[in-house]
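K.L.:
sharing a model prediction with you, sequence too.
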Amino acid sequence: MINLPQRIPDRGEPRPRHATAPLTAPAAARLKGPDASVRLAALSRLLLHRYGAGWTVVGVFDDGHALVHHDSEADQETTPLGALAGAVRRRSAALPADGEPYAAVLSARVEEPPAVLGRPAWTLSVDGDALDLLHDTTVLDAGSADRVAEHLALLAHEIAEHPDKVAGDVELLLPEERTLLLKAWNAPHTPHADVTLHQLFREQSARTPEAVALRHGGTDITYGQLDTASDRFAHALLPHIGVPGDLVVLTGERDIDLFTAILGIWKAGGGFVYLDPALPGPRAADVLGLADPVAVLTTSSGHTAVGDRALKVDALLALDQPAGPPPDVARPDTTAYVLFTSGSSGTPKGVVRPHRMHTSRIRLEQGIYALGPADRHLLKSPISFREFVWPLAGGGTAVLAEPGRDRDDRYLARLIHDERVTTVSFVPSMLRLLLTQPAFRTAPALRHVFVGGEALGQDLEDELRSLGFEVHNTYTLSEADYVCHRTAAPASPGTGGPGTNVGVPLDMRVYLCDPAGRLVPPGIPGEIHTGGPGLSDGYLGRPDLTAERFLPNRHDPGHPPVVFRTGDIARYLPGGEMEYLGRADDQAKVRGQRVEPAEVETVLRGHPGVANAAVVSAPDPDQGAVLVAYVVPEGEEVPVQRLREYLAERLPDFMVPARLASVPALPLLGSGKVDRKALRVVSRGRPEIDVPYVEPATPGQRRAAELVARVLGLDKVGVDDDFFALGGDSLRLMLLRGALEAAAGRQLALSEVFAAGTPRGCARLLDIDEPTRPPARRPSDRRRRVRSRTATHVEGGDPR
């Protein structure tokens, strides 16, 4: 699709309209004469290129039998403006008898000229000293057409006045557009406190020492108690911290001791790396090696990879230490923690996040959202600073979900309801599940619902608002915290556009740029470049990658000095809000987590039975997107289930593709690159696993198999097919529970559905043709390895 400002779909009969823009005398003279049509065509092509359309086919109406097109694939960014008209040539092309002249000028590319031509988006001519753009209002709205005409006139002036300037150096911004982009829609930074995260907590503790800071199960700890305990922990850790920002690896499940340790690390001057106990061993080893920590800390539930080298958190807390805080050596620019994310090189990369990245924004955000001591925040992620730091800096209470149950929609809904939680943060796919739970819909205190990580659909937003919740759609990154936000009032309409409205910058500078790094006009898609107080310090031990993505600010030098090139594509809407449109590369978001497909491909190619592999992100109605992997076998085909097990032993669960398929070869483009678009068509066929297909034999088995197949998006499944071997995950497990409950007419524990494992086991839960309920079949050792990663999220039963 050509990226025109606010291009609208066909809406019935064409309605012609003229948009005009004045031309300088030299520009008007240059666009007249014997080659006027070719010059106008070259002008249109340059503008469309700058709008993100590439070098397109443009029609010339001299004799009704010509197409102007690019003579070669040479880079016209370096072509002098005065030579642009000479860089195109005519080619005779008889029009089809039933075709309208040049209908596809805005959608055809040079390498694939259209066979049938339809209605043009515009025709261009010169009338005296004015440029006349005749356009169809059912294709291009009036306001956008007027701006197109002005942009064409601006380019015509540049060509006439500076014919030796190369096309890539032309600034395509009207003066009023530059004002909007750099001033009106990019407000200056607000002053912020020059403090660290633990200083914010200490200030709040001094104000409300008796208020509850953390609540976990039936245990509460007050601000004063948490302050004292973390002081003691900091003293115990001081001998290990050499200089401010030294890294400490911390591992353990979510509990009060874990968060006490975090505050203690900060107070001792260190930063930390969280090692999730659920990570597979090789991945944990990668993180430990890359972090190169000065110490390793573990709670009783920490990762086994740390071994005997780890210091026990409970033992350090029990030591007799001096009263009061240690000397505070940390500064706002000191590293608070390093967050490891998927890396395209095949190993994870660590994002260095200093204290100022959060302290610069916390008080601003608390003011915007009116968060204070009366608020209760749900903390359900392993480590989430949006959920952890907010309440502790504002006097509220963080309510900790039980470890292993943070992916159980019914448990979370009841916790939110019973604990009178006021503030939650979820990805859209989880919110859709929560909305099926009456406890969530009737939560008496819930007020704020923060949404991020996936595109927020208008239907979901409308349903949340209909329940009286304040919905805050956010755009945040590992490298840049909380870049944009949109707080939708209950009657706020959606944009109706192709993307997601993520609102306005929040104390961050945002620039939308074309591939050459130039600002794009309002309404034109561009890559998000962002900078400001919420920007990270780059990648741990990777100066090369940091220099590639963190660039000098060429648009507003020094304010801020550095911007991060995100790879995300967005456009400005007329009021200054941003509409997120997708990625400029292959990076994916799965269950709110960032995934570099290249990292998954690298791991797959490490299997001895795989010659080549490609991984793509494909749309999914339940999760927004899923990963699909295609492998070319090295000799004999490797069973899909073996590949899944191989990946599960090396990657986090969200990086294991939902679908894997063997192919004889990967489809290629003419350039030799993998044709990833051709791979995004997801097969609904049953994957090849290590159990033969067995037809369901009873009504209960047939019904259970039907439900399993529906949840997994497959045409059919066998009665003994393992749910997780077929591509199931924790979110689909909750979907399956809901489907089984509807069929059985009763509630089921998530652990029951997990243990059932196959359609045969699920049939017993339906009680349709199974009078007794024998114990669930124990999975094989290989299956257990695949399924054990999900088991950590369903242990502990499910009170009904």
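P.N.:
That came through fine.

K.L.:
contacts and neighbour counts: CA atoms only from here.
P.N.:
Noted.

K.L.:
helices and strands around the strand or helix carrying Val273, which ones?
P.N.:
Assigned by DSSP states H and E, Val273 falls within strand 271-275. Judged by 3 or more C-alpha pairs under 8 Å, 6 or more residues apart in numbering; DSSP states H and E, strand 271-275 is in contact with strand 247-251, helix 256-267, helix 281-291, strand 335-341.

K.L.:
now the angle between helix 256-267 and that strand, please.
P.N.:
Here the directions of strand 271-275 and helix 256-267 differ by 150 degrees (axes from the mean of the first three to the mean of the last three C-alpha atoms, to 10 degrees).

K.L.:
strand 271-275 to strand 247-251, inter-axis angle?
P.N.:
Going by the same axes, to 10 degrees, strand 271-275 makes 30 degrees with strand 247-251.

K.L.:
related to what we said a few turns ago, ranking the helices and strands packed on strand 271-275 by burial, who's on top?
P.N.:
Ranked by mean neighbour count, the helices and strands packed on strand 271-275 are led by strand 247-251 with a mean of 26 (mean count of other C-alpha atoms under 10 Å).

K.L.:
and the angle for it with strand 335-341?
P.N.:
Using the same axes, to 10 degrees, the inter-axis angle of strand 247-251 relative to strand 335-341 is 60 degrees.

K.L.:
below is an additional structure, to be compared with the one above:
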Amino acid sequence: MLTKTKIESVQFTDQQALHRLFEAQVAKTPDRIAVVYGEQTLSYEELNNRANHLAHDLQTFGVAAGKIVAIACDRSLDMIVGMLAVLKAGGAYLPLDLDYPMDRIAYMLQDSQTEVLLTQQHAAERYKDQSVQMILLDDTDGTSSVTETRDNLHLQVTGEQPAYVIYTSGSTGQPKGIVVGHGAISNHMQWMQTEFPLDASDRVLQKTACSFDASVWEFYAPLLAGAQLVFAKPGAHLDPAALVQTIQEHGVTTLQVVPTMLSMLLEQGDFAECTSLKRVFAGGEQLTRNLQERLSAILPHADLINLYGPTECCIDSTFWVAERGGTGHVVPIGRPIANAHVYVLDEHLQPVPQGVEGELYIGGAGLAIGYLHRPELTAERFVAHPFAEGERLYKTGDLVRMLQGDVLEFMGRIDDQVKLRGLRIELGEIEAVLQRHPAVQQAAVVMREDTPGDQLLVAYVVCKGEQLQIQDLRPFLTGQLPEYMVPSHYVCLDALPLMPNGKVDRRQLPAPDLSTQGKGTDYVAPGNSTEELIAGIWSEILGLPEVGIENDFFELGGDSLAALKIVALCKREGIFLTPEDMFKLRRIGEIAAALEARTRR
């Protein structure tokens, strides 16, 4: 029996270009509010006009089919205007995270051969040394504009043309660009509207960073259905209290979160008052039955949908509406979306029996075009379909098994790719960057979970002849990697443990000694009650016997999840920190001083 599941082919509209679907909705509801950002709003017609105006400008800058346009701006009305404009001009957009190190952004711009960059005035200085033409999206005096027309453009855009490029972690030490076509994203959007229909009463929260493909449906699902797109403020995606406030303030009905953030939302006492929520989508990590039951207890009217899919298969390939009272520790990843095919195969590309673990292969309408400028890697990961001549399957590297009823359950990975709080990380990329450090001879990175539910990245290094200062590694990495890829703990070894085949035996790598973290800074005791209270909370969350007011949060092993836990505990004690305080100030002394200054104001 072929271990494969698929739903019957669904014939969607022949309007394969994503922006054409949006323009069709504009014609139906021109005066309805389309986008909300704080107090700012745009109607469908206003959004379309602004995007058209910019699209005509982009054409004068040479943007056409196959051209990639980078977008680097805060979550704002400008962001969605820029994305739609690039699509309308025939190009593909490349979203850049403003928090990424400049070296990484420079690599992406060069690798993608981007010639035009859309940004905002406050960020423009960062890109002045890049070989790109800059257009300022918030240019209020109009000096960046060269045209006046706001009419729809009538370019012929097919489903095979690129719509966007998203870079993900790469095992060779550099990120790789994944090119997704209009047909794939249009199929996903139309499946979503069929399966989970939105209407004028719906408000979808856009909170996922634009550099991750999970953000894509947050942008477009509401705009293709006459619903409202509600932007969370910059930084709010890391702040559960701010998310709860936004949901309540705008009556958000549709929310997407990674399970880690869902757990933190459920710990917010006022999350139970988010009664506008009708559906909560979870993805990026395994969804546990316990988390499902907690949500059901607090918001019993809200559906919980588990989503699964790699960027190479356009956001989501399978889904599962969590059943109350289901069995098993984890929620299944479910069945394929419309026009997607999934197979569970062995190493010889042969089907495995039901219930037996195998690698997941995905085919159908959602496949990406491939990896940008990497034909060999594309051929390696998008393999010839063994059961359908002329078609392709994406080799996911994910281990799954088929349960009764043709339902998939995620089991793990077959390689060194991991997901930390929903973010995809190739451990090999971190290792490659570490080995560029002049004092590092060898490096291995693993994701550990020595305490249940507490996942962290740990780097193990073997030094060259000179003595390596461990505290120098973190700043070295932060200059080249996004924050979420920087290990929170570092261990220096005489040699890496090896298996008989010469590969690193990751199972033999020792647990880090948390008590030694951050010892490069002399201990300075808290000097007042606020510092003392914050230091006690840091010690509790980071598992350290004592924390001084001059110790760096990240050098102590802190990460984004620990920061959120600290913010929540401080709030209970009447100390109102923000995640931004933790990330920018990083030391208790500076945080306490900032809090005192706010109080004086």
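P.N.:
Sure, I can see it. What you see is a predicted model, and the numbers here were worked out from it, not measured in a lab.

K.L.:
TM value for the aligned chains?
P.N.:
The TM-score (TM-score structural alignment, normalised by the length of the second structure) is 0.91; 584 aligned residues with a C-alpha RMSD of 2.5 Å.

K.L.:
got a markdown table for the helices and strands packed on strand 271-275 of the first structure, with distance to Ala27 of the first structure too?
P.N.:
A markdown table is the format used below for those (distance: least, C-alpha to C-alpha, whole Å):
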| stretch | distance to Ala27 of the first structure |
| --- | --- |
| strand 247-251 | 61 |
| helix 256-267 | 63 |
| helix 281-291 | 59 |
| strand 335-341 | 52 |
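
K.L.:
for Glu161 of the first structure, which of those is the nearest?
P.N.:
Counting by C-alpha to C-alpha, Glu161 of the first structure lies closest to strand 335-341 out of those; the figure is 49.1 Å.

K.L.:
quick check: the closest one aligns to which part of the second structure?
P.N.:
Taken onto the second structure by TM-score structural alignment, strand 335-341 of the first structure occupies residues 162-168 there.

K.L.:
mean deviation, that stretch versus the first structure?
P.N.:
In the superposition against the first structure, stretch 162-168 of the second structure averages 0.4 Å from its aligned positions (mean C-alpha distance after the TM-score superposition for the first structure).

K.L.:
quick one, helices of the stretch 301-450 of the second structure?
P.N.:
Remark: helices assigned in the stretch 301-450 of the second structure by DSSP state H, counting those that start in this stretch are 375-381, 427-434.

K.L.:
out of the ones you listed, which one sits most buried?
P.N.:
Mean neighbours per residue, mean count of other C-alpha under 10 Å, is largest over the helices of the stretch 301-450 of the second structure for helix 427-434, with a mean of 22.

K.L.:
ok, average deviation of that helix from the first structure?
P.N.:
Per the superposition on the first structure, helix 427-434 of the second structure and its aligned residues are separated by 0.7 Å on average (mean C-alpha distance after the TM-score superposition for the first structure).

K.L.:
tell me which of the helices and strands packed on strand 271-275 of the first structure lies nearest to Glu599 of the first structure.
P.N.:
For those, the distance to Glu599 of the first structure is smallest for strand 335-341, at 10.7 Å, taking C-alpha to C-alpha.

K.L.:
now the angle from that closest one to helix 281-291?
P.N.:
In terms of direction (the same axes, to 10 degrees), strand 335-341 of the first structure departs from helix 281-291 by 140 degrees.

K.L.:
tell me which other helices or strands strand 335-341 of the first structure touches.
P.N.:
Using 3+ C-alpha pairs under 8 Å, 6+ apart, the elements in contact with strand 335-341 of the first structure are strand 271-275, strand 349-354.

K.L.:
where does the shortest one end up in the second structure?
P.N.:
Yep, that's strand 271-275 of the first structure we're talking about. Aligned using TM-score structural alignment, strand 271-275 of the first structure spans residues 92-96 in the second structure.

K.L.:
same question, stretch 22-36 of the first structure
P.N.:
With TM-score structural alignment applied, stretch 22-36 of the first structure matches no range in the second structure.

K.L.:
swap in stretch 519-535 of the first structure?
P.N.:
Against the second structure, stretch 519-535 of the first structure falls on residues 351-367 (TM-score structural alignment).

K.L.:
what does the matching stretch contact?
P.N.:
1-4, 180, 183-185, 187-188, 312-314, 317, 339-347, 391-404, 411 (C-alpha atoms under 8 Å, 6 or more residues apart in numbering).

K.L.:
buried ones among those?
P.N.:
Buried members of those, counted by 16 or more other C-alpha atoms under 10 Å: 3-4, 180, 183-185, 187-188, 312-314, 317, 339-345, 392-402, 411.

K.L.:
what about those residues, which are in strands?
P.N.:
Counted as lying in strands by DSSP state E, out of those, are 4, 180, 340-345, 392-402, 411.
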